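Asks: Need the 3D shape of this:
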Amino acid sequence: MGRVKMNNGKAKHLIVISYDAFSEDNWEKASRLPNLSRLIENGVSSTKLKSVYPTLTYVVHTTMMTGVYPDKHGIYHNNPLQPFVREEDQAWFWFRKDIKVPTVYEALKKHRMKSAAILWPVTGKASIRYNMPEIKAIGRENQALKILKNGNPFYCMRLERKFGKIRKGIEQPYLDDFTVMCGTDTILEKKPELLMIHFIDLDDAKHHYGTDSAEIDQVLLRMDERIGKMMAAVLEAGISEETVFMVLGDHGQKNVRYKVRLNQLLKEDGLIFEKNGKLHWRAYLQSTGGSAYLHVKEDDEEAKGRALRIIQTAAEEERLGIEKIYTEEELKAFHAFPVSGCMLEAKMGFSFDDSLTGPLVTDLKEENKTYATHGYSPEKSEYNCCFVVSGKGIRKGYQLGEIHMVDIAPTIASILGVEFGSCDGRVLEEVFLNN
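Replies: Take a look at the predicted model:
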């Protein structure tokens, strides 16, 4: 457990760029591009940033901001459990109230320092001075109104008026092009002490085209240009001598050939059933893509026993892609959120899907489809994230070994000189000059 005490800070401004899905397999190409390479040469980097379990965006970003693992912060998935609701219609963990522990941006507020966040996960109604949260309208909700209601309305309206025409819904590259314009404008107009900005282009491309497609190379180029625009804005704002940049990935992705729908086995056994025209469940597998939580109705030990037997039998079938069934004790070692004390890990080339329709196993290669996903254990090979920190008070041209996602929040606090309470991570003291 670490605790960050008040110090003078290393820099007045910190820009945290979440480069979603930026993992070690992208490092060779990305690190040679002009803007990121400049940050690397003038800073500290690592290709061994270890994520948390499961490796889902909202789970990881919450750890980045709190310095604790999911078992403490409570964001265990992108989505709260919503059985039988289509993925596109599901609510997400959009709101700050769902986080059970303090955040680093709240520590800044106590010191009367300004934070800004642009499309940063789990920040709906957060106490961030300039906040455009990542949030989506579902059902009959209005997208613009939902953002205004849960972010800073005047800030959001201003950015929407200036740059809204760039965006085409969530389609890329337009969404990240909009995001970077919002980011550069915020640097120039607001000069916040902490700016958190979330880019999604790489994650989207990997999901759709796989991890090793030509499209990925194009995204890496676009992302380097966006980083360059942020750097140029800092220079134009006249704060470059007092600024640190932190660029980091949240998870990797793995190519998938087989999608497996294990809830169909629970349905066959009657643990998922229809009654009065509606679906009900006693046990349900909530997929993360690369893993799945077993949910069981409270105090239904009989259902839990039956579900575990079904899962254990399924694990003996090669084609169902179950690499490991984690017990409660093993999940404690991962600091994973204890949903029911059972979690399934998929084999390489496999992913899990909640759906009750379609075949039990789909071979995507036979259907001529490419797909990649995440949610796997952070221990998977070649699955670490990339990390770069560069600027005032930071060592130059230094490479770190293994570091952990829980180290990000305390290091942010230390860079900006604010006190941060106890957490699971440590300050990465070795990145600073004179250490």
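
Asks: hey, let's count contacts and neighbours off CA atoms from now on
Replies: Fine.

Asks: from the chain's centre, how far out does the helix or strand where residue 160 lies sit?
Replies: Assigned by DSSP states H and E, residue 160 belongs to helix 153-163. Distance of helix 153-163 from the chain centroid (Cα atoms, centre = their mean, to the nearest Å) equals 25 Å.

Asks: Next: stretch 187-199.
Replies: Centroid separation for stretch 187-199 versus its chain: 19 Å, with Cα atoms, centre = their mean.

Asks: Residue 345 belongs to a strand, doesn't it?
Replies: Yes - the assignment for residue 345 is a strand, going by DSSP: H, G, I helix; E, B strand; the rest coil.

Asks: gap between it and residue 110?
Replies: Look at residue 345 and residue 110: by Cα to Cα, to the nearest Å, they are 41 Å apart.

Asks: Among those two, which residue is more densely surrounded?
Replies: Shown here are residue 345 and residue 110; by other Cα atoms under 10 Å, residue 345 has more neighbours (25 against 11).

Asks: tell me the contacts of that one?
Replies: By Cα atoms under 8 Å, 6 or more residues apart in numbering, the contact list for residue 345 reads 290, 291, 292, 322, 323, 324, 325, 326, 376, 377.

Asks: what about the nearest residue to it once chain neighbours are set aside, neighbour count?
Replies: The shortest distance from residue 345 to any non-neighbouring residue, by Cα to Cα, 6 or more residues apart in numbering, is to residue 291 (4.4 Å). Look at residue 291: counted by other Cα under 10 Å, it has 28 neighbours.

Asks: My read is that residue 291 contacts residue 350, right?
Replies: No - the criterion here is Cα atoms under 8 Å, and residue 291 misses it with residue 350 at 9.5 Å.

Asks: elements contacting the helix or strand containing residue 45?
Replies: Taking DSSP H and E as the definition, one finds residue 45 inside strand 43-50. Applying 3 or more Cα pairs under 8 Å, 6 or more residues apart in numbering; DSSP states H and E, one finds that strand 43-50 contacts strand 385-391, strand 398-399, strand 403-404.

Asks: and for comparison, fold this next one:
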Amino acid sequence: MDQRVGQLIQATKDAGTFEQTNFVCLGDHYQIDVNQMIHFNTLFAKKGWLTPIKNQQTFKNNWRVMAKTCDGETYVYVRPGIDRDEVRREIAGVKGIEKIYDGAQAVRLGADPRCTFLVEAKAGWYFTDEAQRPAVVESVLPSMMGTSDRYRGVHGYGADKPDYFTTAVFYGPDIKKRAQVEHAELVDEGPTFAELLGLSYPRPTAGKPIKGIFKKVKHEI
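Replies: Down below sits the predicted model:
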């Protein structure tokens, strides 16, 4: 990645536009180190709530309870006829679980309104969709690296996770040197880029320009 950024910078120098160009390097999420994985669908198969497909880690469409991973969190869907309280008790008893949100709570967080539960893992743990693992919880071993769903770091956790932040680095003629902004939201990036380009949104937007980075605020977004 460093090499690619260097190529872009060199291209502006070759074009004679380096001194007039604002550069931004940013991430849309952070990664948390992991060493344990949780297979809810393996648990649900053991409970008889879904039927794994032979020699695969997927399952038949006649499931009654299923999980869909988002890495650090996972959705759980429960079809009618299954006791939701029992499902909640089962998933709460799995090692590595930090939070369980019901459907209404999940919607308020911006999650899938169709889910029954949204479940968050503790730091160091993540979810897969696999339905036929030897255990519901497994360690991630070095020998597993390079195979599907085996990671040393993932994202997808709740935004309030401690020390779970990403970074944006700005440089250019409109940027204050050595300025630091302690906190901003991802939705602030669009308005900030618009500010740098001298543009404005035609209607109100969720984010706002990160004012602390500018040498001079050009206009309100």
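
Asks: Need the TM-score between these chains.
Replies: Overlay of the two chains. TM-score (TM-score structural alignment, normalised by the length of the second structure): 0.80; 204 aligned residues with a Cα RMSD of 2.6 Å.

Asks: rewinding a little: can you tell me what part of the second structure the strand holding residue 45 of the first structure aligns to?
Replies: Counting by TM-score structural alignment, strand 43-50 of the first structure pairs with no residue of the second structure.

Asks: of all the helices and strands packed on strand 43-50 of the first structure, which gets the most neighbours per residue?
Replies: Mean neighbour count (mean count of other Cα atoms under 10 Å) peaks for strand 385-391 among these, with a mean of 26.

Asks: what residues does that one touch?
Replies: The contact list for strand 385-391 of the first structure, computed with Cα under 8 Å, 6+ apart, reads 21-24, 27, 39-40, 42-51, 241-252, 396, 431.

Asks: Apply 6 Å and report the result again.
Replies: 23-24, 39, 42-47, 49, 243-249, 251 (Cα atoms under 6 Å, 6 or more residues apart in numbering).

Asks: For the second structure, which segments are assigned as helices?
Replies: Ranges of helices within the second structure are 2-15, 40-46, 84-92, 103-108, 189-197, based on DSSP state H.

Asks: Just say which of the ones you listed is most tucked in.
Replies: helix 40-46 (a mean of 24).

Asks: about what we covered before: mind telling me what the residue nearest to residue 345 of the first structure corresponds to in the second structure?
Replies: Match for residue 291 of the first structure (TM-score structural alignment): residue 73.

Asks: Residue 311 of the first structure too?
Replies: By TM-score structural alignment, residue 311 of the first structure lines up with residue 88.

Asks: Okay, that match and residue 113 of the second structure: tell me how far apart.
Replies: Residue 88 of the second structure is 18 Å from residue 113 of the second structure, by Cα to Cα.

Asks: still on that earlier bit, minimum distance to residue 60 of the second structure: which of the helices of the second structure has it?
Replies: Smallest distance to residue 60 of the second structure across the helices of the second structure (Cα to Cα): 10.7 Å, for helix 40-46.

Asks: Off-centre distance for that closest one?
Replies: Helix 40-46 of the second structure has its C-alpha centroid displaced from the chain centroid by 24 Å (Cα atoms, centre = their mean).

Asks: re earlier: compare the helices and strands packed on strand 43-50 of the first structure and report which one is nearest to residue 154 of the first structure.
Replies: Minimum separation from residue 154 of the first structure across those (Cα to Cα) falls at strand 385-391, 31.0 Å.

Asks: Which residue ranges of the stretch 101-250 of the first structure form strands?
Replies: Remark: strands assigned in the stretch 101-250 of the first structure by DSSP state E, counting those that start in this stretch are 115-118, 130-132, 194-199, 243-248.

Asks: Onto which residues of the second structure does the last one map?
Replies: Under TM-score structural alignment, the match for strand 243-248 of the first structure in the second structure covers residues 21-26.

Asks: With the first one instead?
Replies: Mapped onto the second structure using TM-score structural alignment, strand 115-118 of the first structure covers no residues at all.

Asks: helices and strands around that strand, which ones?
Replies: On a contact count with 3 or more Cα pairs under 6 Å, 6 or more residues apart in numbering; DSSP states H and E, strand 115-118 of the first structure meets strand 130-132, strand 194-199.

Asks: one more time with 10 Å
Replies: Using 3 or more Cα pairs under 10 Å, 6 or more residues apart in numbering; DSSP states H and E, the elements in contact with strand 115-118 of the first structure are strand 13-19, helix 104-110, strand 130-132, helix 174-190, strand 194-199.

Asks: nearest spatial neighbour of the alignment partner in the first structure of residue 8 of the second structure, skipping sequence neighbours?
Replies: Mapped onto the first structure by TM-score structural alignment, residue 8 of the second structure lines up with residue 230. Closest residue to residue 230 of the first structure apart from its sequence neighbours, by Cα to Cα, 6+ apart: residue 184 at 5.6 Å.
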